[in-house]
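*Asks:* sequence below, structure please.
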Amino acid sequence: MEWRSVTFDWNRARAFLVTAEEGSLSAASRALKLAQPTVGRQVEALEAELGVALFERTGRGLRLTPAGHGLLDHARLMGEGARALSLAAWGQSDVLEGEVAISASDAYASYLLPPILARLHAAEPGIRIEVVVSNDLSDLSRREADIAVRNTRPTEPELIARKLRDAAATLYAAPDYLNRIGRPAQPEAFTKADFIEIDGQGSLKALLARQGVVLEGANFPYRCRNFTVMWEMVRQGMGIGILDARIGDADPAVERAMPGFAPITFPIWLVAHRDTTRSRRLRVVFDALAEGLA
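*Replies:* Got it, this is the predicted structure:
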């Protein structure tokens, strides 16, 4: 390669790429953890080095110029190469110090991870844990997390996964709430009960219908897409909700709500990027999670 032909600062190319993908200098500064004026100066310096305008400054922010559009794919290739280099280097580390990011749902992050992480910290105090709370799948290839707790097996060839167990979710309510509705003994008798829906698609309503419990919209006065908040609503006697039985059965503030309800089973997978599995630090965290969650 003729290195003299590379006449720009690669760090400035990163500032251009992140600004283009995030849509503004302020968003890019947050993503890069740099001051906004610093990112702006890096982009302007790259424009000067390349001799082209990459963005048009508008009243609402920045817009890519035709030249910026033309160079963006090349910058993305550089970004992918840098990310692959970072992952490969991270995976070679034998040091039991540093940060590991774990992605998990709000319910697992709130109720299952804390005792596991406390034991891990006692054994390996040099490892710092970031808990990435998300009910969506974190992109491990883009280093949104190093390890993810998921309910689906990954299909990407660069990811590895270990199935930990099959979990079961069932319905719970506060004892006072069940007393107020007369503690129905049969599933079909719950037509006057209040339920807390878990998403905008009516998943809980459909799940109950498949088990012969046909309810109306009036049975779902609440909808909450955050399981931790939904669980607190259940604990405070606002209605019936569904959660992993490992969490629900351990909570003395609730009890199983519906006799005859067949628990819903789903798998628990632990996932990591293949390149990072050579890291001793990640292996220690991965194994600790596998033991605690299994």
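*Asks:* hey, let's count contacts and neighbours off CA atoms from now on
*Replies:* Noted.
*Asks:* ranges for the helices of the stretch 101-250 of the chain?
*Replies:* Counting by DSSP state H, counting those that start in this stretch, the stretch 101-250 of the chain has helices at residues 106-111, 113-123, 175-180, 203-210, 227-235, 245-248.
*Asks:* in JSON lines: the ones you listed, plus distance to S141 and mean neighbour count.
*Replies:* Shown next, in JSON lines, are those (distance: least, C-alpha to C-alpha, whole Å; neighbours: other C-alpha atoms under 10 Å):
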{"stretch": "helix 106-111", "distance to S141": "21", "mean neighbour count": "18"}
{"stretch": "helix 113-123", "distance to S141": "23", "mean neighbour count": "14"}
{"stretch": "helix 175-180", "distance to S141": "45", "mean neighbour count": "16"}
{"stretch": "helix 203-210", "distance to S141": "30", "mean neighbour count": "14"}
{"stretch": "helix 227-235", "distance to S141": "26", "mean neighbour count": "20"}
{"stretch": "helix 245-248", "distance to S141": "30", "mean neighbour count": "18"}
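*Asks:* following up with a second sequence; could you model it the same way so I can compare the two?
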Amino acid sequence: MKLDDRRIALLYEAWRHGSMRAAADVLDLAPSSISRQIARLEEETGASLIEPGRREIRLTEAGHAVMDYFRARRAGVDELEGRLQDLSSGRSGHVHLALGEGFLGPALYDTLDSFMDGFPGMTLSVSVTDTTQMVRLLLEDEVHFGLGFHSLSHPQIVSRYRAPVPLMAIMRADRPLARRESIGFDALCREPLALMGQSFRIRQMLDAAALDSGHSIAPGFTSNSIALLTRTAVAGRALTVLPAFSVSAEIASGTLAGVAIEAPQLQAVYVHLLARRNRVFPPHLGSLIEQIRTRLLPSALKA
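*Replies:* Coordinates of the predicted model:
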């Protein structure tokens, strides 16, 4: 079977953007031109690739098979490029990763600086996002890998490494509760709380643990910014719930303290280094992953 990769790319863009017209606007092509090329691709494959009668493009099983081939081929090109770059002296290329805001801090900055120093020809993109968006970016190969608190329920996303990072009650170090070794949900829910929004995995895990203990979380302040949550805790206005590494600088300075929460689910939380299943990494990506494993997640275990 001989397939035209340009036509597969047009099908991918139409599927990605939801319609041929939307893809045509992005690619500066006529919708009819995209439609003709996809029709020819269906002739080449001998199968219907798009479900008929829908305004938004939905792929058939054959269409998904073609997309799997397209992603594998593109990943193969990435691998070949990485190997050729590693053999050459230039070491040029691009790395794109996704992570939650909780990973922003000195450990991450030092890791990225070390990588860029070792590969001066590389360019780097970092997308700070939530769980739902990260899954989409991984599945569409728009990022090479991600760091997040995931339950790994998607069959096409796998964990390369995982590191234990229990969620803790984060508060000003001069609060009476800060002197305790642990606190339960009774004590936690009596305090003013500043928490992540419900689309974030940290919040979802906290809500589930609270529900299991017969409590309901009602934060007085909600934000998708860990920097704002940290500032609220430093000001003494509220407690927040985060992994300790998200506020490591404030804990080291004695401004904030982390207290364990009496919930087994929150003590068994892991950060995962995530990738699309069967994604092959070129050598320079393997180097960055190893640096993240040793510098940012020193307790990481291979999944």
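*Asks:* can you pull the TM-score for these?
*Replies:* Here the superposed chains carry a TM-score of 0.68, computed using TM-score structural alignment, normalised by the length of the first structure; 262 aligned residues with a C-alpha RMSD of 4.1 Å.
*Asks:* okay, now the counterpart of L147 of the second structure in the first structure: neighbour count?
*Replies:* The alignment partner of L147 of the second structure in the first structure, by TM-score structural alignment, is V149. V149 of the first structure has 25 neighbours, counted by other C-alpha atoms under 10 Å.
*Asks:* contacts only, for V149 of the first structure.
*Replies:* Contact partners of V149 of the first structure, counting by C-alpha atoms under 8 Å, 6 or more residues apart in numbering, are I102, S103, A104, S105, I268, W269, L270, V271.
*Asks:* switch those over to CSV; also include neighbour count and distance to L96 of the first structure.
*Replies:* Formatted as CSV, the contacts of V149 of the first structure follow (neighbours: other C-alpha atoms under 10 Å; distance: C-alpha to C-alpha, whole Å):
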residue, neighbour count, distance to L96 of the first structure
I102, 24, 16
S103, 27, 20
A104, 26, 22
S105, 21, 26
I268, 20, 26
W269, 22, 24
L270, 24, 20
V271, 23, 20
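*Asks:* identify the farthest-apart pair in those residues.
*Replies:* Comparing all pairs in the contacts of V149 of the first structure by C-alpha to C-alpha, the longest separation belongs to I102 and I268, at 14.5 Å.
*Asks:* picking that back up, can you redo the contacts of V149 of the first structure as TSV with distance to P184 of the first structure?
*Replies:* Below are the contacts of V149 of the first structure laid out as TSV (distance: C-alpha to C-alpha, whole Å):
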residue	distance to P184 of the first structure
I102	41
S103	39
A104	35
S105	32
I268	32
W269	36
L270	38
V271	41
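*Asks:* three-state assignment of L274 of the second structure?
*Replies:* With DSSP: H, G, I helix; E, B strand; the rest coil as the basis, the three-state label of L274 of the second structure is strand.
*Asks:* how about the nearest residue to it, chain neighbours excluded?
*Replies:* Once flanking residues are discounted, L274 of the second structure sits nearest to S159: 4.6 Å by C-alpha to C-alpha, 6 or more residues apart in numbering.
*Asks:* how about L204 of the first structure?
*Replies:* Nearest residue to L204 of the first structure in three dimensions, chain neighbours excluded: E197, at 5.8 Å (C-alpha to C-alpha, 6+ apart).
*Asks:* over to L289 of the first structure?
*Replies:* Nearest to L289 of the first structure is I116, by C-alpha to C-alpha, 6+ apart, at 6.8 Å.
*Asks:* now for that neighbour: what does it line up with in the second structure?
*Replies:* Applying TM-score structural alignment, one finds that I116 of the first structure aligns to T111 in the second structure.
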